[in-house]
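A.B. asks: No sequence on hand, only this structure:
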């Protein structure tokens, strides 16, 4: 019963968002007492959301940013995790400990440094400036390293005896075995990129490079959001749907990957 009650509390804002998005502008403003249902739903607000502002362009920008950032990060994370899990080099443990210590530093502390660096490189209002600070993650490297270490080391030694290169062993043995964790990292990164707000808001002031998150903020500040709340809620619903669908489709993979990455032995 407590779980049901908590589930209702958590889901109610989503229900209210969807309900508001299908109310007409007149009926919404005419409600002195908010109603928890509507007998005359309309999809006019969704049309307004795409015609009043370049919401489709924001979607395209976010798609490009998400795909490119996730792809580059996966390459960095996989190679880094493999190096820490299987390769032997001097100072590996100390280096990894220092690397993990970066998790203790809040992201807000490095935003200004990143901003100055990107500005000095003249990369403001560019996709490259958006992408570069997000192409690595200490947590994802740690998660994948723990997963790689669960694979018996004897397999690696046997492969080396047979003359298999490290890259071939990584692609043919370790990656297929670690597929659930790789899928989990990919999905979590996609969600992180899609919801990214602070950095895109800081590094871009050109609408041509707005993502859906700061695009919605721009709608609220300068567009129809302050007056036409139903249309604003329609835009938020449209932006939220891809992530909800992604999670519902891959929720079992996410749970499996996190469980595998967080368990040793």
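C.D. replies: Looks like it arrived, so ask away. A quick note: this is a predicted structure, and the numbers were derived from the prediction, not measured.

A.B. asks: contacts, neighbours, all on C-alpha from now
C.D. replies: OK.

A.B. asks: now the residue nearest the centre of the chain: how far from residue 169?
C.D. replies: Against the mean C-alpha coordinate of the chain, by Cα atoms, centre = their mean, the closest residue is residue 192 at 1.8 Å. Separation of residue 192 from residue 169 (Cα to Cα, to the nearest Å) stands at 30 Å.

A.B. asks: in what helix or strand does the residue nearest to the centre of the chain lie?
C.D. replies: Residue 192 is part of helix 179-194 when elements are defined by DSSP states H and E.

A.B. asks: In terms of secondary structure, what does that helix contact?
C.D. replies: Packing partners of helix 179-194 (3 or more Cα pairs under 8 Å, 6 or more residues apart in numbering; DSSP states H and E): helix 55-86, helix 138-149, helix 229-261.

A.B. asks: Which one, of these, ends up nearest to residue 46?
C.D. replies: helix 229-261 (5.3 Å; Cα to Cα).

A.B. asks: Just want the angle from that closest one to helix 138-149.
C.D. replies: 30 degrees (axes from the mean of the first three to the mean of the last three Cα atoms, to 10 degrees).

A.B. asks: Put this next to the previous one:
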């Protein structure tokens, strides 16, 4: 008998803190180990979600994934030169300080995608919380892995060690692209777990962020010489809770 719960929420294509920070969770389709585990898997995102058994509690941002799915996390922020970002659970960082300083999109937006933990080349996966209670983990410790925070901040100056050049707001690494008609990452049809549009109800259990498998992603190395304070001068901060969808 399943002990999963009904989750009601608004399906979305992006999760947002503000117009300067958006995050998108999807399946990792790059790493061979992730490709194997993601056969038949899915990931969906919901905003303003509630469990029907606890309707007074609001989950502003939810990721609902197949158990064991390997994730890809795309972080998008507006920054003239580039931005730093951190993805962290209540227990430890997934990535601590990584930087997006590549070619910008119109509006000075940049994106960075991560598929692995920064420290050890393991995949970012979602596991069933209750299944890990028997792995010498207590419930309080697992509760800290139920959610994560994604934050970004401005980079003010950095050295590209390959080019041997220093870039700042007066000496940009790339020319600014021509302005485009104003659009939002919110655009696009929303999707439910059943592939339709509009509101959705999913059968879920609490999930945890888990390091597993092998990832091959490599990160660009730069030397940051000036940046905003990651705690006090953020571009944005977004908190996400994880659920495992019912496979019964």
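C.D. replies: The structure has been received and is ready for your questions. Since the model is a prediction, treat every value here as computed from it, not as a measurement.

A.B. asks: TM-score them against each other, please.
C.D. replies: The TM-score (TM-score structural alignment, normalised by the length of the second structure) is 0.22; 88 aligned residues with a Cα RMSD of 5.6 Å.

A.B. asks: thinking again about what came up before, the helices and strands packed on helix 179-194 of the first structure: which one's closest to residue 14 of the first structure?
C.D. replies: Nearest to residue 14 of the first structure among these is helix 229-261 (8.6 Å), distances taken as Cα to Cα.

A.B. asks: Buried ones in the closest one, by neighbour count?
C.D. replies: Within helix 229-261 of the first structure, the residues scored as buried using 16 or more other Cα atoms under 10 Å are 229-239, 243, 247, 253-254, 257-258, 260-261.

A.B. asks: Secondary structure class of residue 33 of the second structure, three-state.
C.D. replies: Look at residue 33 of the second structure: counting by DSSP: H, G, I helix; E, B strand; the rest coil, its state is helix.

A.B. asks: What are the buried residues along the helix or strand harbouring residue 112 of the first structure?
C.D. replies: Assigned by DSSP H and E, residue 112 of the first structure belongs to helix 107-120. For helix 107-120 of the first structure, burial by neighbour count (16+ other Cα under 10 Å) applies to 114, 115, 118.

A.B. asks: ok so, going back, output the contacting helices and strands for the helix or strand that comes right after the helix holding residue 192 of the first structure.
C.D. replies: Heading C-terminal from helix 179-194 of the first structure, the first helix or strand you meet, by DSSP H and E, is helix 198-203. For helix 198-203 of the first structure, the packing partners by 3+ Cα pairs under 8 Å, 6+ apart come out as helix 107-120, helix 127-131.

A.B. asks: do you know which of those lies nearest residue 92 of the first structure?
C.D. replies: helix 107-120 (24.7 Å).

A.B. asks: who does the closest one touch, helix- and strand-wise?
C.D. replies: Packing partners of helix 107-120 of the first structure (3+ Cα pairs under 8 Å, 6+ apart): helix 198-203.

A.B. asks: buried set for the helix it packs on?
C.D. replies: Buried residues in helix 198-203 of the first structure (16+ other Cα under 10 Å): 199, 200, 201, 203.

A.B. asks: Among the residues you listed, which one sits closest to residue 158 of the first structure?
C.D. replies: For residue 158 of the first structure, the nearest member of the buried residues of helix 198-203 of the first structure is residue 199. The distance, counting by Cα to Cα, is 45.6 Å.

A.B. asks: Show the end-to-end separation of stretch 56-75 of the second structure, please.
C.D. replies: Stretch 56-75 of the second structure end-to-end distance (Cα to Cα) = 29 Å.

A.B. asks: Check which helices and strands the one helix or strand residue 95 of the second structure maps to is in contact with.
C.D. replies: Secondary-structure assignment from DSSP H and E places residue 95 of the second structure in strand 93-100. Here strand 93-100 of the second structure touches strand 83-89, strand 109-114, going by 3+ Cα pairs under 8 Å, 6+ apart.

A.B. asks: rewinding a little: distance from the helix holding residue 112 of the first structure to the middle of the chain?
C.D. replies: Mean C-alpha position of helix 107-120 of the first structure versus that of the full chain (Cα atoms, centre = their mean, to the nearest Å) differs by 20 Å.
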